[in-house]
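>>> Below is the structure, and that's it, no one-letter string:
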């Protein structure tokens, strides 16, 4: 298998996850330099998500590997961040559980599809959910407890949850034939 630039960017995002987590959890999230480093790593990783998709579409480098690994890399990055926020007691666990449950359901759905030789790319609702999650995480990393940023953080938290449910329902509905027997 030839490794395309978009696929290399996806792998880079996966490699960045443990460094992001280490920076975020350093000294229980209280070290401001480490917190800013975690923000920088998250922003770079998020940009690779945009960049790999853009390059893959523009230069017709879409691969089955990319269709599978790109959403997985997103899940690793986002779920790692949300789990860290729970560990730091910055986020209610049920919010993280809802997001992770959706990701497990979609992953299971993709496995069933793959077993049937079907590769399912992400839809618009899933992409909007991912963008919203990334904005929410950036706002959480900035960690402002006052003013407009605090309000935006709450708005994006609820938007993220709504898009989590909408994208799950849309994904299953669009691909419901995967669940049909025979």
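Arrived safely, thanks for sending. Predicted model only: the values in this text are computed from it and were never measured.
>>> only C-alpha atoms for contact and neighbour calcs from this point on.
OK.
>>> Which residues lie in contact with the residue nearest to the spatial centre of the chain in this structure?
Nearest to the mean C-alpha position of the chain, by CA atoms, centre = their mean, lies residue 74 at 3.4 Å. By CA atoms under 8 Å, 6 or more residues apart in numbering, the residues touching residue 74 are 49, 130.
>>> which secondary structure element contains it?
helix 64-87 (DSSP states H and E).
>>> Could you check how far the residue nearest to the centre of the chain is from residue 179?
According to CA to CA, to the nearest Å, residue 74 stands 24 Å off from residue 179.
>>> Residue 21 touches residue 80, doesn't it?
Yes: using CA atoms under 8 Å, residue 21 is in contact with residue 80, at 6.9 Å.
>>> buried set for the helix or strand where residue 40 lies?
In the assignment (DSSP H and E), residue 40 maps to helix 32-58. Residues 34-35, 37-39, 41-43, 45-46, 48-49, 51-53, 56 are the ones in helix 32-58 that count as buried (16 or more other CA atoms under 10 Å).
>>> Put this next to the first one:
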């Protein structure tokens, strides 16, 4: 197998391996190192996505591992930074609440009607981007107190709050619409079958 074709998944594995090292650096308050590691992880996320599209290597394992790697790193950072008194707890509660709600909804839909192909929305992608920018700005502000850094931190955290709420409601709306379509199509096929049997 061409090693280049394995590169997207290898980068995803690298991001997963970086997560505990990054968390340890934050706990040890080595914020400059933590920020550098976070930027490396963010770059691997960008590069593996571009490589997967360029090489047409969107594997099943990659589709599962990529969001897991992102959530593992971001959720861990939100939690650790909050426990250390650095991150606003309200942001973390909203982020975890949205993710838990989406996970629970997806699980219920899969168990009940086998619905599982939820694609990320534009709002969801914007929310993920804001979360990355917010965590990066928070880490940077721990060793760089320039006004633009503090301003960026405030803006990104506020944007994360709003986009977390909006994307959560949007996810619920999309899920309810898809359930309605499935129910309507099932009812329609059922009535058609009954009519044909008369």
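Nice, I can see it. Because the structure is predicted, anything quoted here is derived from the model rather than measured.
>>> Just give the TM-score of the two.
Here the TM-score for the pair of chains, by TM-score structural alignment, normalised by the length of structure 1, is 0.84; 174 aligned residues with a CA RMSD of 2.3 Å.
>>> sorry, back to before: elements contacting the helix holding residue 40 of structure 1?
helix 5-25, helix 64-87, helix 124-142 (3 or more CA pairs under 8 Å, 6 or more residues apart in numbering; DSSP states H and E).
>>> Structure 2: matching residues for the first one?
Matched against structure 2 by TM-score structural alignment, helix 5-25 of structure 1 falls on residues 7-27.
>>> roughly how far is that stretch from the heart of the chain?
15 Å (CA atoms, centre = their mean, to the nearest Å).
>>> quick one on the thing from earlier: quick check: the helix holding residue 74 of structure 1 aligns to which part of structure 2?
Helix 64-87 of structure 1 corresponds to residues 60-83 in structure 2, going by TM-score structural alignment.
>>> which parts of the matching stretch are buried?
So for stretch 60-83 of structure 2, counting by 16+ other CA under 10 Å, buried means 62, 65-66, 69-70, 73-82.
>>> returning to what we had before: okay if I get the helices and strands packed on helix 32-58 of structure 1 as JSON lines plus distance to residue 166 of structure 1?
What follows is the helices and strands packed on helix 32-58 of structure 1, written out as JSON lines (distance: least, CA to CA, whole Å):
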{"stretch": "helix 5-25", "distance to residue 166 of structure 1": "25"}
{"stretch": "helix 64-87", "distance to residue 166 of structure 1": "17"}
{"stretch": "helix 124-142", "distance to residue 166 of structure 1": "7"}
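>>> For residue 116 of structure 1, which of the ones you listed is the nearest?
For the helices and strands packed on helix 32-58 of structure 1, the distance to residue 116 of structure 1 is smallest for helix 64-87, at 14.1 Å, taking CA to CA.
>>> The closest one against structure 2, how far on average?
When structure 2 is superposed, helix 64-87 of structure 1 averages 1.6 Å from its matched positions, counting by mean CA distance after the TM-score superposition for structure 1.
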